[in-house]
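Trainee: below are the sequence and a predicted model; questions follow.
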Amino acid sequence: MERKIACITGATSGIGWATALHLAKEDYAILACGRRKDRLEELSTKLSPEIPFRYLVFDVRDQEQVISAFDSLPVEWQPIEVLVNNAGNAHGLDTIDQGDVEDWDAMVDINVKGLLYVSRKIIPGMVDRKSGQIINIGSIAGKEVYAKGSVYCASKYAVDALTKGMRIDLNPHGIKVMGIHPGAVETEFSLVRFKGDTERASGVYQGFDPLTADDVAEIIAFAVTRPKHVVMADVLLLPLAQGSATVFNRNSE
């Protein structure tokens, strides 16, 4: 493999999809991961034919699927230089006394355990090579808690803590570890949170210009293309209209 390999989880839509496109422009070979095979196949058609592309279909919640998927890679696709842990979700918006336990399990399993399962498969190779970059996609919800979001916030606080812990553990091996924490980004995120309620989901972004997936992907590409000695350790990325997790200057479009 002549190009360095970038592995992106949650690449079937939103930030992951956009990140694959941006890193391809930076001449990375793209290893795209997700649950929807049709979307990954579609993603391949958006890239230049000159960019090596491969996809893996698995659910990050299932450790056996994660192990099997990465073990299936040909030797030339195994030295992953960049890992973007993007797969994540939010389910429901309820007070803690009314929360759905299945929603809680989904958020902890995907946002925390899924990140760990994928990282555990890829990081040892980085350690052996003394080279690599990891970007964990967090959220403003990992910086401040808001009402009816306690479990989602807890899962993203965990991502923030894991990012900091990874940076310490991997420091002796010359591996960069970075956290990028977006605020309001208009993707499928709210549609998933509200379980397909398009009207409720669209209302989240009414009255202001939210971030786009491209905005976040551009920052990710910038972060991984910095000089070797530069680490963008912790980035909180907000639209202009957002002052905090819950403060928005609506009707500012």
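Mentor: Sure, I can see it. Residues are numbered from 1 along each chain as shown.
Trainee: all contacts plus neighbour counts: C-alpha atoms, from now on.
Mentor: OK.
Trainee: gap between the residue nearest the centre of the chain and Leu240?
Mentor: The residue lying closest to the centre of the chain (C-alpha atoms, centre = their mean) is Asn86, at 1.3 Å. Asn86 sits 23 Å away from Leu240, going by C-alpha to C-alpha, to the nearest Å.
Trainee: measure stretch 224-240 end to end?
Mentor: Stretch 224-240 has an end-to-end distance of 24 Å (C-alpha to C-alpha).
Trainee: do the same with stretch 57-71
Mentor: This stretch, stretch 57-71, spans 13 Å end to end (C-alpha to C-alpha).
Trainee: and the contacts of it?
Mentor: Residues outside stretch 57-71 that contact it (C-alpha atoms under 8 Å, 6 or more residues apart in numbering): 33-37, 56, 78, 87, 109-110, 113-115, 117-118, 121.
Trainee: buried residues, that stretch. List them.
Mentor: Buried residues in stretch 57-71, defined by neighbour count with 16 or more other C-alpha atoms under 10 Å: Val57, Phe58, Asp59, Val60, Arg61, Gln63, Gln65, Val66, Ile67, Ala69, Phe70.
Trainee: okay, pairing it with this:
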Amino acid sequence: MSHQKLPTVFITGATSGFGQAAARKFGQAGYQLVLTGRRIERLNALADELSPRCEVHVAQLDVRDATQVSNVVDILPEQFQNVEVLVNNAGLALGASPADQASLDDWHTMIDTNVTGLVNVTHALIPLLLAQPKASIINLASIASNWCYPGAHVYGASKAFVAQFSRNLRSDFAGTGVRVTSLEPGLSESEFSLVRFNGDQDKYNQIYDNTNPLQPEDIADIMFWIAEQPSHININSLEVMPTSQAWDNFKVVKRK
């Protein structure tokens, strides 16, 4: 790889899971990193780990707060303003109960994070992305964008927004250097699921037992591949599952 300084990757939710793995993948390739998340101590630890290989800027950020997002982007050091890759990773699922047993607060939190937060960050960074000869927005959607399952209710709907927003952005940016991808993972093992089950380790273990699920590093490898495509190529959407996962028959409920 050239010794020329590489552009900047801006990652939300870099404190764990896909975001943390993406930071390591891009950082090991020498990209400059802007790492954001709510847990500053984790960001600092990750920056310490990666700083021998690349330049790192950290910013504590709650993507749900539009003013906070704007402030973080506005005060980026000049060195980190050449944002070529935006990884919109911050997101969460809360609960897996049927809709009639779900918490309205959980629903609002998922919408505020998965939809409003992604919109806040994307809007703030569009001017920097458009200023680059080539740029990529990689939005973390889910197979729940496309496929329904019990207990997905607002989570699945929020990820369907991510997928459709990605397509609409792509339409707006046709002819520019900005590419947009909806990346849609299936069964993946990370802290994401512990959050969904409110820290219940037994439920977490039951989900992943003997499934050989996707790992954060798998998704980070795919993100890197997307960003490294030649400038004339746009990966519109990419759905990926472990080989242990596939589609099943539609549910039919018989009533007596």
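Mentor: Now that the structure is in, tell me what you want to look at. All values derive from a computational prediction rather than experimental measurement.
Trainee: quick one on the thing from earlier: for the contacts of stretch 57-71 of structure 1, pick the one with the most neighbours.
Mentor: Greatest neighbour count in the contacts of stretch 57-71 of structure 1, by other C-alpha atoms under 10 Å, goes to Cys33: 27 neighbours.
Trainee: for it, which three-state class applies?
Mentor: Under DSSP: H, G, I helix; E, B strand; the rest coil, Cys33 of structure 1 falls in the strand class.
Trainee: list the contacts for the aligned residue in structure 2 for it?
Mentor: Aligning on TM-score structural alignment places Cys33 of structure 1 opposite Thr36 in structure 2. Contact analysis of Thr36 of structure 2 by C-alpha under 8 Å, 6+ apart lists Phe10, Ile11, Thr12, Gly13, Ala14, Thr15, Leu43, Val58, Ala59, Gln60, Leu61.
Trainee: and the gap between the fifth one and Gly95 of structure 2?
Mentor: When distances are taken as C-alpha to C-alpha, Ala14 of structure 2 and Gly95 of structure 2 turn out to be 22 Å apart.
Trainee: more neighbours, these two?
Mentor: Counted by other C-alpha under 10 Å, Ala14 of structure 2 and Gly95 do not tie: Ala14 has more neighbours, with 28 against 20.
Trainee: the more buried one pairs with which position in structure 1?
Mentor: Match for Ala14 of structure 2 (TM-score structural alignment): Ala11.
Trainee: show me what contacts the residue nearest to that match when sequence neighbours are not counted?
Mentor: Spatial nearest neighbour of Ala11 of structure 1, excluding adjacent residues (C-alpha to C-alpha, 6 or more residues apart in numbering): Trp17 at 4.5 Å. If you count contacts by C-alpha under 8 Å, 6+ apart, Trp17 of structure 1 has them with Gly10, Ala11, Leu43.
Trainee: now, the buried residues of stretch 57-71 of structure 1 that are in strands?
Mentor: Residues of the buried residues of stretch 57-71 of structure 1 located in strands (DSSP state E): Val57.
Trainee: identify the farthest-apart pair in the buried residues of stretch 57-71 of structure 1.
Mentor: Greatest spatial distance among the buried residues of stretch 57-71 of structure 1 (C-alpha to C-alpha): Arg61 and Phe70, at 14.3 Å.
Trainee: right, and Pro52 of structure 1 touches Asp27 too?
Mentor: No. Using C-alpha atoms under 8 Å, Pro52 of structure 1 is not in contact with Asp27; the gap is 9.3 Å.
Trainee: circling back: farthest-separated two in the contacts of stretch 57-71 of structure 1?
Mentor: Farthest apart among those by C-alpha to C-alpha are Gln78 and Asp109. That separation is 25.0 Å.
Trainee: please enumerate the strands of the stretch 1-150 of structure 2.
Mentor: Assigned by DSSP state E, counting those that start in this stretch, the strands in the stretch 1-150 of structure 2 fall at 8-11, 32-37, 56-60, 83-88, 135-140.
Trainee: now those strands as CSV including distance to Asn146 of structure 2?
Mentor: Formatted as CSV, the strands of the stretch 1-150 of structure 2 follow (distance: least, C-alpha to C-alpha, whole Å):
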stretch, distance to Asn146 of structure 2
strand 8-11, 24
strand 32-37, 27
strand 56-60, 32
strand 83-88, 19
strand 135-140, 13
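Trainee: of these, which is nearest Leu183 of structure 2?
Mentor: Closest approach to Leu183 of structure 2 among the strands of the stretch 1-150 of structure 2 (C-alpha to C-alpha): strand 135-140, 5.1 Å.
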